[in-house]
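Asker: pasting the structure only:
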C-alpha cells in the first residue's frame, strides 16, 4: 500500500493551494483542520511544524512544510499525475514556482504593510518593487495557457492561486493577462472540488474575531 498522506490546513490559509494540488493527484489523503492560536500552536503540531503554521503534509515518514515545497514534493512523489515536466524541461517550472514563493509573496507582503522600499532596500531585500514584479509575471503568462513547458503543472497551481487570490483581495492588479490565465485554471475540476471542500470547512472553522 502507498504511504498515507495527512494534510494539515485551515480553510483561511495558503493551505488552499495544497488542497488543489492534492485533488489534482487523485490519491487518498486525510485532512486535519487546525485552528489559529489553539491547535495550530499545540505541542503535537509544533512537532510537525515548529513555526506553528499551515499548510503541512505528512507522507509516510516524510514531513514537508511551505506550500511551494509541498507542491514540488508531491509532483515528484506522484509522477503518474504528470504535474511536473521532465527534468530537461523544468527551467521555467522551477523559475516561476519559486518566483511566486519568493519575490511575489515578499513584495505583496511589504506593500500590504505599506512599506515603500528605497532603492537601497530593494537591493538588500532582493524582491523588487511590486510594479516590477507584476510586470514580469504578466509577461510570463501573457497569451499562455500554462506557465511552464506548455503543459499544466504544479507551477500553475501555485502561481495561479496567488494570482487568483491577489485579484480577489486587491493585492494584485486585475490585468487582462492575469484574468485570462486565471479564468482557465479556475475551471479545472480539481480546483472546483477543493474550493467546495474549503467553503464547507469555513463554516466549521471560522477565523478568530481578532483576525477578521
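Answerer: Structure received. Quick caveat: nothing in here was measured; it's all calculated off a predicted structure.
Asker: Only C-alpha atoms from now on, for both contacts and neighbour counts.
Answerer: Will do.
Asker: separation between the residue lying farthest from the centre of the chain and residue 50?
Answerer: The outermost residue of the chain, judged against the average C-alpha position, is residue 120 (29.3 Å), by Cα atoms, centre = their mean. Separation of residue 120 from residue 50 (Cα to Cα, to the nearest Å) stands at 33 Å.
Asker: How about residue 43?
Answerer: Here the criterion is Cα to Cα. By it, residue 43 lies 9 Å from residue 50.
Asker: now do residue 192
Answerer: Residue 192 is 31 Å from residue 50, by Cα to Cα.
Asker: just residue 28 next, same as before
Answerer: 26 Å.
Asker: circling back to that earlier point, so which helix or strand takes in the residue farthest from the centre of the chain?
Answerer: helix 119-125 (DSSP states H and E).
Asker: who's in contact with that helix?
Answerer: Contact with helix 119-125 is made by 128, 129, as judged by Cα atoms under 8 Å, 6 or more residues apart in numbering.
Asker: For the helix or strand following it, give me every contacting residue.
Answerer: Where DSSP H and E defines the elements, the next helix or strand beyond helix 119-125 is helix 130-141. If you take Cα under 8 Å, 6+ apart as the criterion, helix 130-141 is touched by 103, 104, 107, 108, 111, 127, 147, 172, 175, 177, 178, 181.
Asker: want to throw these into a markdown table with distance to residue 81 and neighbour count?
Answerer: Formatted as a markdown table, the contacts of helix 130-141 follow (distance: Cα to Cα, whole Å; neighbours: other Cα atoms under 10 Å):
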| residue | distance to residue 81 | neighbour count |
| --- | --- | --- |
| 103 | 28 | 19 |
| 104 | 27 | 25 |
| 107 | 32 | 25 |
| 108 | 31 | 20 |
| 111 | 36 | 15 |
| 127 | 32 | 20 |
| 147 | 18 | 26 |
| 172 | 30 | 19 |
| 175 | 31 | 12 |
| 177 | 27 | 16 |
| 178 | 26 | 24 |
| 181 | 21 | 22 |
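Asker: Looking at the residues you listed, which are in helices?
Answerer: Judged by DSSP state H, helices contain the following of those: 107, 108, 111, 177, 178, 181.
Asker: need the contact list for the residue nearest to the fourth one when sequence neighbours are not counted.
Answerer: Taking Cα to Cα, 6 or more residues apart in numbering, and ignoring the residues beside it in sequence, residue 177 has residue 142 as its nearest neighbour in space, at 5.1 Å. For residue 142, the set of contacting residues under the criterion of Cα under 8 Å, 6+ apart consists of 177, 178, 181.
Asker: Put this next to the first one:
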C-alpha cells in the first residue's frame, strides 16, 4: 500500500483533512508545519507551491485543497464507504463544492468586511451572503439522512466542517438546522479522534509559545 503523508497545522483547514483521514481509517504520517517558516520552506513548496496547508501525498500523488482531499480519499479508499456510487453523485458533488465555493467565499468575504455590494452581487460566485447561507440551510439533512443521501460521506466531512466552524466562530447565525447537523457530526468517533489530536497539538504549540 502506498504511503500516506499528511501536511498540516492544527490551527488551519488541516482539521478538515484530519477528520477525513480518521474517517478513512488508514495509517498516515503527519508533518506539522509552522506558518511563515516550514510552510514556506523549499521542501514544502515542492509539495504545494502555495505554501499552505492541508496537503496529502499518497505514493507519488499530491493533493491540496481540503475539499479535493476529501473527495480523493473517498475514492482512494472505497472500502470506507465515503462516496456514493458513481451514478448517484449529483448531490454529493453539488454540496461538497457548494460549501467549498460559495459558502467559503461568502463567509470569508464577510469576515474580512469585503462582501460584494448588492449592485455587484451577480459578479460574485456566492451572489449574496444571505443567499449562500439560506441555501446551505435548505440543504441540511433531516432524520437519519445525510447531506448527499442516506449514508454519511466525504461531503458531510467538508460541509459539516463549514457548519461546525460557523457555529464555533459565529460566522453565521446558529440556526436550528445547523445546530442539529453539527451535533450529529460531533458524535462521530472519527470527528472526536481528529479533534482530540488537533487540540493536543494546539496545546503543545501554545505551551512552547
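Answerer: Yep, it's here. Here the structure is a predicted model, which is why all the values come from computation and not from measurement.
Asker: Taking the contacts of helix 130-141 of the first structure together, which two end up most distant?
Answerer: 111 and 147 (24.7 Å; Cα to Cα).
Asker: Could you pull out the strands in the second structure for me?
Answerer: 4-8, 29-32, 55-58, 61-64 (DSSP state E).
Asker: if I look at residue 48 of the first structure, how far off is residue 41 of the first structure?
Answerer: Distance, residue 48 of the first structure to residue 41 of the first structure, using Cα to Cα: 11 Å.
Asker: do residue 170 of the first structure as well
Answerer: 30 Å.
Asker: and residue 123 of the second structure, how many neighbours does it have?
Answerer: Neighbours of residue 123 of the second structure under the rule other Cα atoms under 10 Å: 11.
Asker: Also residue 61 of the first structure?
Answerer: Other residues close to residue 61 of the first structure by other Cα under 10 Å number 8.
Asker: Give me the aligned partner of it over in the second structure.
Answerer: By TM-score structural alignment, residue 61 of the first structure lines up with residue 60 in the second structure.
Asker: OK, contacts around that match?
Answerer: Counting by Cα under 8 Å, 6+ apart, residue 60 of the second structure has no contacts.
Asker: cool, the one 4 residues further on as well?
Answerer: For residue 64 of the second structure, the set of contacting residues under the criterion of Cα under 8 Å, 6+ apart consists of 48, 53, 54, 55, 56.
Asker: Pretty sure the first one sits against residue 54.
Answerer: No: with the criterion set as Cα atoms under 8 Å, residue 48 of the second structure and residue 54 do not qualify as a contacting pair; they are 9.2 Å apart.
Asker: okay, these two: which has more neighbours?
Answerer: residue 54 (25 against 21).
Asker: Wait, that one touches residue 7, no?
Answerer: Yes: here residue 54 of the second structure reaches residue 7: they are 5.6 Å apart, a contact under Cα under 8 Å.
Asker: quick one: common contacting residues for those two?
Answerer: Joint contacts of residue 54 of the second structure and residue 7 (Cα under 8 Å, 6+ apart) are residue 14.
Asker: Against residue 68 of the first structure, how distant is residue 190 of the first structure?
Answerer: On the measure of Cα to Cα, residue 190 of the first structure and residue 68 of the first structure end up 18 Å apart.
Asker: of these two, who's got more company?
Answerer: residue 68 (22 against 19).
Asker: I'd say the more buried one and residue 99 touch.
Answerer: No: using Cα under 8 Å, residue 68 of the first structure is not in contact with residue 99, being 10.2 Å away.
Asker: Determine the longest helix present in the second structure.
Answerer: helix 189-208.
Asker: Mind listing what's buried along that one?
Answerer: 190, 191, 194, 195, 198, 201 (16 or more other Cα atoms under 10 Å).
Asker: Reformat those into JSON lines and put distance to residue 90 of the second structure next to each item.
Answerer: Listed next are the buried residues of helix 189-208 of the second structure as JSON lines, based on distance: Cα to Cα, whole Å:
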{"residue": "190", "distance to residue 90 of the second structure": "25"}
{"residue": "191", "distance to residue 90 of the second structure": "25"}
{"residue": "194", "distance to residue 90 of the second structure": "28"}
{"residue": "195", "distance to residue 90 of the second structure": "29"}
{"residue": "198", "distance to residue 90 of the second structure": "32"}
{"residue": "201", "distance to residue 90 of the second structure": "37"}
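Asker: What is the nearest of the residues you listed to residue 84 of the second structure?
Answerer: Among the buried residues of helix 189-208 of the second structure, and counting by Cα to Cα, the member closest to residue 84 of the second structure is residue 190, at 19.1 Å.
Asker: Check the gap between the closest residue to residue 178 of the second structure other than its chain neighbours and residue 80 of the second structure for me.
Answerer: Nearest residue to residue 178 of the second structure, sequence neighbours excluded (Cα to Cα, 6+ apart): residue 163, at 6.3 Å. Distance, residue 163 of the second structure to residue 80 of the second structure, using Cα to Cα: 23 Å.
Asker: Of these two, which one has the most company?
Answerer: residue 163 (29 against 15).
Asker: tell me the contacts of residue 41 of the first structure?
Answerer: Residue 41 of the first structure touches 52, 53, counting by Cα under 8 Å, 6+ apart.
Asker: re the thing from before, may I see the ones in helices among the contacts of helix 130-141 of the first structure organised as a markdown table, with distance to residue 75 of the first structure added?
Answerer: Shown next, in a markdown table, are these (distance: Cα to Cα, whole Å):
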| residue | distance to residue 75 of the first structure |
| --- | --- |
| 107 | 27 |
| 108 | 26 |
| 111 | 31 |
| 177 | 26 |
| 178 | 24 |
| 181 | 21 |
